[in-house]
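Colleague: here is a sequence together with a model predicted from it:
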Amino acid sequence: MSLLGGSEPEFDDPDEFVPEHVPEPGAFLTDHDVLAGEDHVAVHRHARDAFEEYGVYDATFGYNLARLNLDPRHPDAGFRYAEEADDPTTLRAEFTPTTRFCPQAEPLAVGAFRAFDAVGDHGYDLVRVRVDPSLNGSEAVNDRLARMASGGEPPAGDGTDGSDAAGASGPTSPF
């Protein structure tokens, strides 16, 4: 039984790439080498492990955020990956939330970035994470993610990044 009262769907096999159950690559991945098939599965396996280790969970569905890619109820949500065209040692990860107004999109994207950044076994020198432009307020979230990737944003909660002690960062925060 799911947290929302219905029965659990038949999730896709974690070692299978089902194109109909993942979002189309968005603007952040345009003109880069989008991963599909086994390449996508291999990167996503590392994402799942990193998200598990660092607690990147979708509170609405009660599961590791990487599982969203395997949930057939949300075929237009989840992660897509690409290697940068000019630098294949850089991975681009684009997160598409389930709705335009997903209140968890920023904390989930930030958590995904921090988890990717904390682990070194994904095979890339650098990982850049962004949210799909379909998210309301995506520009602010993506600006924050870009600052974090460049080392320009201190850890949340110390007050120097505009956040409070709980890490809330203003209008894009859920509460």
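Modeller: Happy to help now that I have it. Residues are numbered from 1 along each chain as shown.
Colleague: from now on I want contacts and neighbour counts done on CA atoms only, so please keep to that.
Modeller: Fine.
Colleague: and the spatially most central residue of the chain, how far is that from residue 63?
Modeller: Centroid check for the chain by C-alpha atoms, centre = their mean gives residue 95 as the closest residue, at 4.1 Å. Distance of residue 95 to residue 63, computed by C-alpha to C-alpha, to the nearest Å: 16 Å.
Colleague: what sits closest to residue 160 if chain neighbours are left out?
Modeller: With sequence-adjacent residues excluded and distances taken as C-alpha to C-alpha, 6 or more residues apart in numbering, residue 160 is closest to residue 154, at 7.0 Å.
Colleague: that neighbour in helix, strand or coil?
Modeller: Here residue 154 is recorded as coil under DSSP: H, G, I helix; E, B strand; the rest coil.
Colleague: any chance you could map the helices in this protein?
Modeller: Per DSSP state H, the chain carries helices over the ranges 37-54, 105-118, 138-149.
Colleague: could you dump those to TSV with distance to residue 90 and mean neighbour count?
Modeller: Formatted as TSV, the helices of the chain follow (distance: least, C-alpha to C-alpha, whole Å; neighbours: other C-alpha atoms under 10 Å):
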stretch	distance to residue 90	mean neighbour count
helix 37-54	12	18
helix 105-118	12	22
helix 138-149	12	17
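Colleague: want to compare, so here's the second one:
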Amino acid sequence: MNVPRPFGSDDGDETVFDDYDEFRPDHEPEPGPFLAGHDVLEGREHAALHRLARARFEDNGVYDMTFGYNLARLNLDRRHEDAGFRYAREADDPTVLRAEFTPTTEFCPQSDTLTVAAFRAWNDDPSLHEFDLVSVRVAPMHQRDVAINGRLEQLEEQFLETGEVAVEDAAAGAPGGTDEGVDDAPDVGGTPF
């Protein structure tokens, strides 16, 4: 059964996507506070890193279920020019990459899952890139940014202590099987984005 996706997929019209080798600042989200004061990547450096993101996400199944494509492709989708990832090398430690995810809407219910999946994809095998740590956060425009980023900070702390990406209890949705400190998302009704 072939069910059409309302917002497109990899099988859709390629004219709505930029190329992975391009960096178009007007088609990228603005760097937010998580990247402020750090070396924000642009041009060829951003494009090269984003191609690596595509590979890491493909290897780890980081897909946006609404759009039906590898999450890295969101940066290239001209229909959502203010959404996707921006990257910066940490000012005090260039072996740390900061990745800030801006979702398509402030109430995107996938933002928690997508940022955790991105963190795990980047850090599951650091030998595949030049960074000792890829620190991931959701942009503050998201209604649950504090809770989501708190969860990402916990995962990062566990990774730095153990050198391994924490396995989570899928039923509870947080490290170690607890939802402590994570607010429930309000019911906004309508179609999830």
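Modeller: Arrived safely. Since the model is a prediction, treat every value here as computed from it, not as a measurement.
Colleague: quick check: TM-score for this pair?
Modeller: Put the two chains on top of each other and the TM-score (TM-score structural alignment, normalised by the length of structure 1) is 0.88; 170 aligned residues with a C-alpha RMSD of 2.5 Å.
Colleague: one step back: mind putting the helices of structure 1 in TSV, distance to residue 20 of structure 1 included?
Modeller: Listed next are the helices of structure 1 as TSV, based on distance: least, C-alpha to C-alpha, whole Å:
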stretch	distance to residue 20 of structure 1
helix 37-54	12
helix 105-118	22
helix 138-149	24
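Colleague: so which of these gets nearest residue 26 of structure 1?
Modeller: Residue 26 of structure 1 lies closest, by C-alpha to C-alpha, to one member of the helices of structure 1: helix 138-149, at 12.4 Å.
Colleague: what's the mean deviation for the closest one versus structure 2?
Modeller: For helix 138-149 of structure 1, the mean distance to aligned residues of structure 2 following superposition is 0.5 Å (mean C-alpha distance after the TM-score superposition for structure 1).
Colleague: Provide the aligned range in structure 2 for that helix.
Modeller: Aligned using TM-score structural alignment, helix 138-149 of structure 1 spans residues 145-156 in structure 2.
Colleague: now that stretch: how far from the chain's centre is it?
Modeller: Centroid separation for stretch 145-156 of structure 2 versus its chain: 13 Å, with C-alpha atoms, centre = their mean, to the nearest Å.
Colleague: re earlier: which of the helices of structure 1 sits closest to residue 173 of structure 1?
Modeller: Of all the helices of structure 1, helix 105-118 comes closest under C-alpha to C-alpha, at 7.0 Å.
Colleague: now do that closest one against helix 37-54, angle only.
Modeller: Here helix 105-118 of structure 1 runs at an angle of 100 degrees relative to helix 37-54 (axes from the mean of the first three to the mean of the last three C-alpha atoms, to 10 degrees).
Colleague: in structure 2, which residue range corresponds to helix 105-118 of structure 1?
Modeller: With TM-score structural alignment as the criterion, helix 105-118 of structure 1 aligns to 111-124.
Colleague: can you list contacts of the matching stretch?
Modeller: For stretch 111-124 of structure 2, the external contacting residues (C-alpha atoms under 8 Å, 6 or more residues apart in numbering) are 53, 56-57, 59-60, 62-64, 71, 101, 103, 133-138, 148, 152, 164-165.
Colleague: pretty sure residue 91 of structure 1 sits against residue 123.
Modeller: No. The pair residue 91 of structure 1 / residue 123 is not scored as a contact, 9.0 Å apart, by C-alpha atoms under 8 Å.
Colleague: please consider this matter closed, and thank you.
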